[in-house]
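Q: The sequence and its predicted three-dimensional model are supplied below.
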Amino acid sequence: MKGKKLLVAALSLFVAGSLLVSGCGSKSGSQGDKKTEGAKYTWRLAETHPPDYPTTMGDKKFAELVYERTNGRIKIEVFPSGQLGEEKAVIEQVQLGAIELTRVNASPLAEFNKNFGVLSLPYIFDNDTHLWKFLQGDAGNKLLDSLEKSKMKGLAYYDSGARSFYARKPLNSIDDLKGLKIRVQQSKINMDMIAALGASATPMPYGEVFSALQTGVIDAAENNYPSYFSSNHYQVAKYYILDKHQRTPEVLLISKTAWDKLSDEDKKIIKQAALDSVAFQREAWAKYEKDAEAKLRAAGVTITEVKDVKPWQDAVKSVIDKYRDEYKEMLDAIDQARK
């Protein structure tokens, strides 16, 4: 009997121990599953350009990488063609957290974060190599980080090529711009630049430019090859002069409200996905730019090369001087990137 009691006691201890181990394992597994699962989000990314445009393609690549790397937990839906509004209105919505992500040009972004105004200064970058050396350096990253003060988080830069002027009348030299009404993005620097060139600046949403050119409300506008082509502006303004006055990049950004909800691990995934989408977007840009130029020439657009940019640079020197003190640190970094 005594031996039987000992056996029962031993079995009881064994069962209790097994349950304790099992209980601990279950708790650990539960925490692990929860950590692995993470929070789920479905976010919107606002895009001004059409579905096949290089920035939209970059947006989609970014969304795809995020979806893959979070096993579908974070889904980003891209809304192209200005479905969620024009850039300025969208930036305001991103600040409020009503829209989670967007891709915008750095020029209108300067109205919300003055640091970005430096990227709109005319003729400060010699070429694409110079631009990207700056953007991907310490100063360029510092510029992205400064967006947090404006309730946004800068994720990456996208390519936007070089901007040049196009008009309803022939453009053969800088003198042909004088007196023209030229559409510009909402930016004080852009307006100062146009005034320095002897023209009249007309800020206007991108979606209104075609009809404004068509009806003569404006005489000219300015943009890169892909935008000039995809917007069909060339159909009503067939003269394009390659002065390449600005190399203003695009910026992929997220609302600070959405960013602050993320775990540290998810923040790393989002940021890295954005950076990894840049090479894809730049490659898409280079191809689209070549195709756009070829199609514009085939459509009978008169494209004039600027062989000597010095008269243009001299004309806007007052603009650079006006903002030199304000952007001294960034302008010094841009000069350094030239070396």
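A: On my side now, so go ahead.

Q: Going by C-alpha atoms from here, please, whenever you check contacts or count neighbours.
A: Noted.

Q: Specify the local secondary structure of the residue nearest to the spatial centre of the chain.
A: Nearest to the mean C-alpha position of the chain, by Cα atoms, centre = their mean, lies residue 251 at 2.1 Å. Secondary structure state of residue 251, per DSSP: H, G, I helix; E, B strand; the rest coil, is strand.

Q: cool, and residue 124?
A: Following three-state DSSP, residue 124 is assigned to coil.

Q: rewinding a little: what sits against the residue nearest to the centre of the chain?
A: By Cα atoms under 8 Å, 6 or more residues apart in numbering, residue 251 lies in contact with 103, 104, 105, 106, 154, 155, 156, 157, 158.

Q: try it again with 10 Å
A: By Cα atoms under 10 Å, 6 or more residues apart in numbering, the residues touching residue 251 are 55, 102-107, 109, 144, 154-160.

Q: could you measure residue 190 against residue 120, distance?
A: Going from residue 190 to residue 120 by Cα to Cα, to the nearest Å gives 7 Å.

Q: hang on, the earlier thing: pull the number of nearby residues for the nearest residue to the residue nearest to the centre of the chain once chain neighbours are set aside.
A: Nearest in space to residue 251, with sequence neighbours left out and distances taken as Cα to Cα, 6 or more residues apart in numbering, is residue 157 at 4.7 Å. Residues lying near residue 157 (other Cα atoms under 10 Å) number 27.

Q: here comes the other one, which I'd like you to weigh against the first:
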Amino acid sequence: MIRQTCILIFCLAVFPAEGKKVNIKLATLAGHGSPWDLRLREMGQNWRDESNGEVKLTIYPGGVAGDESAVIRKMRIGQLNAASLSTSGLAYIVPEFAAVTHIPLLYNSDEEKDYVREKLSPELIQKLEKKGYAFIHWGEVGWVRYFAQS
């Protein structure tokens, strides 16, 4: 099973009046300096460049803004505008996300997992949008492993 993440932006809090600078505050569990953190910083620089400095991305890495449920609560009250969430975090918003990735040994291959995600994504993303979130992209951080003592 692949641990999947996505970036969400809470739409209502992000888009400013025209000509006004905006600072998008994004939280992630990815550690500072990790490949995920570096890609987010690159994305932020691209946004700044493309907007001629009108859009700034401030990243709160390594869980400093709290766990995923806390981050979602902070998005709802406007303390944060965006988050990089795992499917566990997404399931706090749309419970059906858990069914896609949380069943051990559900997929026999990456290709099968990709096929299922491709087919289910439109419906899941629509459910996020109905709750006021904008989906930016999927990402993967590797296979989840289960361990037991006996």
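A: Sure thing, it's come through. What you are looking at is a predicted structure, and each value in this text was computed from that prediction instead of being measured.

Q: which pair in the contacts of residue 251 of the first structure spans the largest distance?
A: Spanning the widest gap among the contacts of residue 251 of the first structure are 55 and 144, at 17.7 Å by Cα to Cα.

Q: who has more neighbours, these two?
A: Each of residue 55 of the first structure and residue 144 has its neighbours counted (other Cα under 10 Å); residue 55 has more, 29 against 21.

Q: what's near enough to touch that one?
A: Per Cα under 10 Å, 6+ apart, neighbours of residue 55 of the first structure: 47-49, 61, 80, 103-104, 158-160, 250-252, 278, 280-282, 284-285.

Q: how does it look with 8 Å?
A: Residue 55 of the first structure makes contact with 49, 103, 158, 159, 281, 285 under the criterion Cα under 8 Å, 6+ apart.

Q: try residue 51 of the first structure
A: Per Cα under 8 Å, 6+ apart, neighbours of residue 51 of the first structure: 57, 80, 81.

Q: Surely it forms part of a strand?
A: No - using three-state DSSP, the assignment for residue 51 of the first structure is coil, not a strand.

Q: Show me what it aligns to in the second structure.
A: In the second structure, the residue matched to residue 51 of the first structure (TM-score structural alignment) is residue 32.

Q: what's the answer for residue 140 of the first structure, then?
A: When the second structure is aligned by TM-score structural alignment, residue 140 of the first structure is paired with residue 121.

Q: A helix includes that match, no?
A: Yes - membership of residue 121 of the second structure in a helix is supported by three-state DSSP.

Q: Quick check: it vs residue 99 of the second structure, distance?
A: Distance from residue 121 of the second structure to residue 99 of the second structure, by Cα to Cα: 12 Å.

Q: got any residues that touch both of those two?
A: By Cα under 8 Å, 6+ apart, no residue touches both residue 121 of the second structure and residue 99.

Q: Give the aligned range of the longest strand anywhere in the second structure in the first structure.
A: Under DSSP state E, the strand in the second structure containing the largest number of residues is strand 133-143. Counting by TM-score structural alignment, strand 133-143 of the second structure lines up with residues 152-162 of the first structure.

Q: residues of the matching stretch that come out buried?
A: 152, 153, 154, 155, 156, 157, 158, 159, 160, 161, 162 (16 or more other Cα atoms under 10 Å).

Q: Give me the distance between the second one and residue 113 of the first structure.
A: Relative to residue 113 of the first structure, residue 153 of the first structure is positioned 12 Å away (Cα to Cα).

Q: which residues are in contact with both of these two?
A: residue 147.

Q: residues in the second structure aligned with stretch 296-315 of the first structure?
A: Going by TM-score structural alignment: stretch 296-315 of the first structure matches no residues.

Q: Start and end of that stretch, how far apart?
A: End-to-end distance for stretch 296-315 of the first structure: 29 Å, by Cα to Cα.

Q: In space, what's closest to residue 145 of the first structure - neighbours in sequence excluded?
A: Using Cα to Cα, 6+ apart, the nearest residue to residue 145 of the first structure is residue 154, at 6.1 Å.

Q: Which strands or helices does the helix or strand where residue 319 of the first structure lies pack on?
A: For residue 319 of the first structure, the host element (DSSP states H and E) is helix 317-323. Counting by 3 or more Cα pairs under 8 Å, 6 or more residues apart in numbering; DSSP states H and E, the packing neighbours recorded for helix 317-323 of the first structure are helix 188-196.

Q: Show where the helix it packs on falls in the second structure, residue numbers please.
A: On the second structure, no counterpart of helix 188-196 of the first structure exists by TM-score structural alignment.

Q: now swap in stretch 255-268 of the first structure and tell me
A: Under TM-score structural alignment, there's no match for stretch 255-268 of the first structure.

Q: which residues are contacting that stretch?
A: Residues outside stretch 255-268 of the first structure that contact it (Cα under 8 Å, 6+ apart): 70, 94, 95, 96, 97, 99, 100, 101, 148, 151, 152, 153.

Q: What of stretch 90-105 of the second structure?
A: Contacting residues not belonging to stretch 90-105 of the second structure are listed as 1, 2, 3, 4, 69, 87, 88, 116, 117, 124, 127, 128 [Cα under 8 Å, 6+ apart].

Q: So the residue nearest to residue 251 of the first structure sits against residue 271, correct?
A: No - counting by Cα atoms under 8 Å, residue 157 of the first structure stays clear of residue 271, with 11.6 Å between them.

Q: shared neighbours of these two, which are they?
A: Counting by Cα under 8 Å, 6+ apart, nothing touches both residue 157 of the first structure and residue 271.

Q: Show me the helices in the first structure, by range?
A: Assigned by DSSP state H, the helices in the first structure fall at 2-37, 54-69, 87-96, 106-109, 128-135, 138-145, 188-196, 209-215, 225-230, 256-261, 264-298, 310-315, 317-323, 328-338.

Q: Tell me which of the ones you listed is the most buried.
A: Across the helices of the first structure, averaging neighbours per residue (mean count of other Cα atoms under 10 Å) puts helix 106-109 on top, at a mean of 24.

Q: What range does it cover in the second structure?
A: The aligned range for helix 106-109 of the first structure is 87-90, by TM-score structural alignment.

Q: Check the mean deviation of the matching stretch from the first structure.
A: Aligned to the first structure and superposed, stretch 87-90 of the second structure gives a mean residue distance of 1.8 Å (mean Cα distance after the TM-score superposition for the first structure).
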